[in-house]
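In: Have a look at this prediction, sequence included:
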Amino acid sequence: MRDIPHFIGGRAVAGASGRFGDVFDPNTGRAQARVPLANAAELDAAVENARVAQKAWAAVNPQRRARVMFEFKRLLEVHMDELAALLSSEHGKVVADSRGDIQRGLEVIEFACGIPHLMKGDFTSGAGPGIDVFSSREPLGVVAGITPFNFPAMIPMWMFGPAIAAGNAFILKPSERDPSVPLRLAELMIEAGLPPGVLNVVHGDKVAVDAILDHPAVKAVSFVGSSDIARAVYARAAAGGKRCQAMGGAKNHGVVLPDADFDQAVADIVGAAYGSAGERCMALPVVVAVGEDTADILRSKLVTAIEGLRIGVSTDPDAHYGPVVSAAHKARIEGYIQMGVDEGAELVVDGRGFTLQGSEGGFFVGPTLFDRVTPAMQTYQDEIFGPVLQIVRAQSFAEAVSLPTRHAYGNGVAIFTRDGDAAREFAAEVEVGMVGINVPIPVPVAYHSFGGWKRSGFGDLNQYGMDGVRFYTRQKIVTQRWPKRVADGEVADQSFVIPTMR
């Protein structure tokens, strides 16, 4: 069984803590590698490498930093198949989905290639008598990212792409469940021309996370994970004077009005609910049907669509989705299915007990459908993060809007309708950070920004886009005056009041 190293100072470094975690193949259920779990000393070594490398990297002009990002983008495209296969082997998502994971990260790298323009400041000539004012954006120094298992390529690139392009050095602590792709990304960054030490990958668990949050040289932390941990990360980082953006969980709703194109809506909902085995923070696990007739039609069509789903190993090109990431997560999902039954929801399709011939040890969960779910149920309130779809029946448009608005999470929401006025009202009224209109997974493109409201996001700035540039930089504003020469014998003007621009 292979040992996965850290990546510090531009080279592979064996773990020294003596603690390891197993990396499984979700398709078979067998351990395939060991990942080291760093201690504080190993994290400190990575930060020191980053601190030393960052000063020289920040001095490189933005155009030359952009050239490294352009070359990294090219290498991602060259190695796309290799990266997708590696990702699927540890995560379990099908290869086509893994390619999408990498592609969405690559698009953020494309955005970061524009860093010479994105870092430009403002200039005002003649703001006062002989006074000019200009601003600039400057890197923070050493920054860090803590990323989840469900997007081991995309989310790290969301973070380190803008951060490194802006002149920072980066410490990446990826999920210990699927660590190989983040490590490979770091290797490709070096191949692209990034100086050693600017990007370091440190594997680990809570010990490594706490070391990042407490390290005085780490100026900012970006986190994506569950809401309870996101809140704790945000609080601890803020207490240490760090800038922090912490993205939490989700319970996204898809509202279906009676005038919707039902066939298209069902196709969209099934893909959004069951794709990647539901292991997406932008998955769509709740469908809100407005009116009993709407609910009955949706239920019938959903059952038919679910019957046509193919669950297979991640390398099966015909599979719609593969296994979930771990045995523990499979047990958790199946526990929620039983909870839904106990709470009184109607179990229409039961995905428990699903096995795949030849992969009986794999972490597979079949597609599950509940009807007549109510907001009082724990299964409605919690993020299940698996292939479980719940139908909630609303009697009016107003009730349908209120459900995602009142929910504790506020990541994404979608509405399916042909009525432009209803869609416009919904987008204006619903209290959720990202809204789709006939778009089931409304993840913004790379030159906008990603972020939810309420328990889905902690911090003022979102991921990637201009918010990402703002998060990883600080603004400096210079007010300058070049006074005229004072003739011999004349006295320069004096002022003892706050300067104004009159």
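Out: Cool, the structure landed. Numbering: from 1, shown residues only.
In: contacts and neighbour counts: CA atoms only from here.
Out: Fine.
In: Give the full set of residues in contact with the residue positioned nearest the centre of the chain.
Out: Closest to where the C-alpha atoms of the chain average out (CA atoms, centre = their mean) is Ile155, at 4.5 Å. Listed by CA atoms under 8 Å, 6 or more residues apart in numbering, the contact set of Ile155 reads 105, 147-148.
In: okay, these in CSV with neighbour count and distance to Ala38 next?
Out: Below are those laid out as CSV (neighbours: other CA atoms under 10 Å; distance: CA to CA, whole Å):
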residue, neighbour count, distance to Ala38
Gly105, 25, 26
Thr147, 24, 15
Pro148, 19, 17
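In: Can I get these in JSON lines including distance to Ser396 and secondary structure?
Out: Formatted as JSON lines, these follow (distance: CA to CA, whole Å; DSSP: H, G, I helix; E, B strand; the rest coil):
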{"residue": "Gly105", "distance to Ser396": "39", "secondary structure": "helix"}
{"residue": "Thr147", "distance to Ser396": "39", "secondary structure": "coil"}
{"residue": "Pro148", "distance to Ser396": "37", "secondary structure": "coil"}
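In: Tell me the one of those residues nearest Arg51?
Out: Ranked by distance to Arg51 (CA to CA), these are led by Thr147 at 21.1 Å.
In: give me every residue that touches the residue lying closest to the closest one once chain neighbours are set aside.
Out: The shortest distance from Thr147 to any non-neighbouring residue, by CA to CA, 6 or more residues apart in numbering, is to Pro174 (4.8 Å). Each residue near Pro174 by CA under 8 Å, 6+ apart is listed here: 145-149, 152, 156, 182, 201-204.
In: Give me the buried entries from these.
Out: Neighbour counting with 16 or more other CA atoms under 10 Å marks 145-149, 152, 156, 182, 201-204 as buried within the contacts of Pro174.
In: ok, back up a step: next SSE downstream of whichever strand or helix holds the residue nearest to the centre of the chain?
Out: Ile155 belongs to helix 154-165 when assigned by DSSP states H and E. Next along the chain after helix 154-165, taking DSSP H and E as the criterion, comes strand 169-173.
In: let's bring in a second model and compare:
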Amino acid sequence: MSVIRHFIAGHETALAERTGPVFNPATGAQQHEVAFASVDEVEQAIAAAEAALPGWRATGLIKRADVFFRLRQLLAERKSELAAIVTSEHGKVLSDAAGEVSRGIENVEFAAGLVHLLKGEHSEQVARGVDVHSLKQPVGVVGAITPFNFPVMVPLWMVASAIACGNTVVLKPSEKDPSAAVFIAKLFQEAGLPDGVLNVVHGDKVAVDTILDSPTVRAISFVGSTPIAKSIYERASQNGKRVQALGGAKNHMVVMPDADLDGAADAAVSAAYGSAGERCMAVSVLVAVGDEVADQIVAKVAERMSKLTIGDGTDDASEMGPLITREHRDRVASYVTGAAAEGATVVVDGTAAEFEGGGFFVGTSLLDHVEPGMKVYEDEIFGPVLAVVRVANYDEAVALINANRFANGVAVFTRDGGTARQFEFDIEVGMVGVNVPIPVPVGAYSFGGWKDSLFGDSHIYGPESIHFYTRSKVVTSRWPQPSESQINLGFPSNH
């Protein structure tokens, strides 16, 4: 059985003293082993990144940009191949995997504008003969730790901006679907990136902790669950690192009485069950304003669910694939089977669906009369389960959402511009959609939530990523004539 190896200093390598299984979620069969890095191997990757840093930092901005232009072309040419790798290890359908690659390309395109993005500022004559200018300089070696649900897009969210800013990177992808990260690293190499600028190590807590504790690594980017994000933020920041750690979500979609209910039902089904709900921006709570709206939207969503095709992601007829592991499938199912005992109404029970073969499939579920305090409401399920909460009016909807500990994404469906504008003003969530169920910003903006959905001050990709991956330096300069020099013990003044 083939072993997926690390990519360090431009070469695949692995001692493979410890390995983990990589499954095909559609069949349940193990298809690869992935090498788990030892402390020594992670330190080799960090050392390679450190050695490559001076040369890459000194590389001209135009030459750096050329790498990203070539990378963008390579990703576009090999999109189908990369999507197939994602489907084979993650399980999502091919069209969804191809869409993920496209969103990753957006961030490469943004990074290609680094000549503009890294411009500083200049003020002439702040005092007689004195000028001030600012610089953006790289932070150094960056650690990037990414989740299983987007094995192409999230790594490109991090490494594109980090490398564009002149940093070098050690990437630790999820051990559940690791092949895409190595594929991306090889494309970077083909695009002209020097060896050692991007290194990939696989593994578990041993690899993560080594990255977090290394004094050479100056910044950490992470995307994953809230408990792990909080832990990583605390450990890395205690070690003096700059940290952005994106956590979990419980995304609400508010349906107002004046909304296009057919359009809202289509959006809810797409956003709740796409990628089997394994998205941090998936809609997991539908907030229906008024019982009349609730009754209608529940019926419309249930009717659409009955027509979904669930199957192997390589089958063009499939609209939803399996979950990532058997254990995760069973965890998701447990929320549905326990919902009735909590007082919810199980409108559609996806756990009752039967599938051939040994894949990690579960059907789509719809729960009505869900209330705060229930596990199905409080927890991030990360599966194809949509909970419906009924509220009496707009104010109750806003209060419900603002009381939730997660604040990643939210959406409101309405035909009223005043309601939409007020919602934008009132809601305490990082990303807001108006008649858009999954408001993931385009590459020129930044992605991130509030509250327990983000630990750290900077959102990921876009303009905030440039701030995160650079340090600002301000230079005050004066070039006096020899006769102008004099001793002055007073406090410096710009007057």
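Out: Cool, got the structure. Remember, predicted model here, so these are calculated numbers, not experimental data.
In: After superposition, what is the TM-score?
Out: Once superposed, chain against chain, the TM-score is 0.99 (TM-score structural alignment, normalised by the length of structure 2); 495 aligned residues with a CA RMSD of 0.8 Å.
In: So the residue mapped onto Ser275 of structure 2 from structure 1, which state does it fall into?
Out: Under the alignment (TM-score structural alignment), Ser275 of structure 2 maps onto Ser276 of structure 1. Counting by DSSP: H, G, I helix; E, B strand; the rest coil, the backbone at Ser276 of structure 1 sits in helix.
In: So Ser276 of structure 1 is in contact with Val95, correct?
Out: No - applying CA atoms under 8 Å, one finds Ser276 of structure 1 not in contact with Val95, separated by 10.2 Å.
In: what about Ala239 of structure 1, how many neighbours?
Out: 12 (other CA atoms under 10 Å).
In: Translate it into the numbering of structure 2.
Out: Matched to structure 2 by TM-score structural alignment, Ala239 of structure 1 sits across from Gln238.
In: do you know how far Leu389 of structure 1 is from Val348 of structure 1?
Out: As judged by CA to CA, to the nearest Å, Leu389 of structure 1 and Val348 of structure 1 stand 10 Å apart.
In: Find residues that contact each of these two.
Out: 368-370.
In: Following element in sequence after the helix or strand Pro54 of structure 2 falls within, please.
Out: Using DSSP H and E, Pro54 of structure 2 falls within helix 39-58. Per DSSP H and E, the first helix or strand lying C-terminal to helix 39-58 of structure 2 is helix 61-77.
In: from memory Thr364 of structure 2 sits against Gly350, does it?
Out: Yes - with contacts counted by CA under 8 Å, Thr364 of structure 2 reaches Gly350, the gap being 4.5 Å.
In: what about these two, which has more around it?
Out: Using other CA under 10 Å, the more surrounded residue of Thr364 of structure 2 and Gly350 is Thr364, with 28 against 20.
In: Alignment lookup: that one to structure 1.
Out: In structure 1, the residue paired with Thr364 of structure 2 is Pro367, using TM-score structural alignment.
In: Surely its match is in contact with Gly351?
Out: Yes - the pair formed by Pro367 of structure 1 and Gly351 meets the contact definition of CA under 8 Å, at 4.9 Å.
In: Excluding chain neighbours, give the residue nearest to Val391 of structure 2 in space.
Out: Excluding the flanking residues, the one nearest Val391 of structure 2 by CA to CA, 6+ apart is Val289, at 5.1 Å.
In: Contacts only, for that neighbour.
Out: Counted by CA under 8 Å, 6+ apart, Val289 of structure 2 has contacts 254-257, 390-394, 397.
In: go on, Ala408 of structure 1?
Out: By CA under 8 Å, 6+ apart, Ala408 of structure 1 lies in contact with 381, 454-455.
In: so where do the helices sit in the stretch 251-400 of structure 1?
Out: Taking DSSP state H, counting those that start in this stretch to define them, one finds helices in the stretch 251-400 of structure 1 at 262-274, 292-307, 327-343, 378-381, 397-406.
In: Run through who's touching the longest one.
Out: Here helix 327-343 of structure 1 makes contact (CA under 8 Å, 6+ apart) with 29, 324, 347, 350, 352, 363-365, 368, 370, 377-379, 384-386, 388.
In: let's see it at 7 Å
Out: Applying CA atoms under 7 Å, 6 or more residues apart in numbering, the contact partners of helix 327-343 of structure 1 are 324, 347, 352, 363, 365, 377, 379, 384, 386.
In: how close does the fifth one sit to Leu356 of structure 1?
Out: Read that as Val365 of structure 1. Going from Val365 of structure 1 to Leu356 of structure 1 by CA to CA gives 10 Å.
In: who's more crowded, the two?
Out: Neighbours per residue (other CA under 10 Å) separate Val365 of structure 1 from Leu356, with Val365 holding more: 27 against 17.
In: how near is that one to Phe149 of structure 1?
Out: Distance from Val365 of structure 1 to Phe149 of structure 1, counting by CA to CA: 18 Å.
In: okay, the strand or helix carrying Gly145 of structure 1 sits on what stretch of structure 2?
Out: Using DSSP H and E, Gly145 of structure 1 maps to strand 142-146. Mapped onto structure 2 using TM-score structural alignment, strand 142-146 of structure 1 covers residues 141-145.
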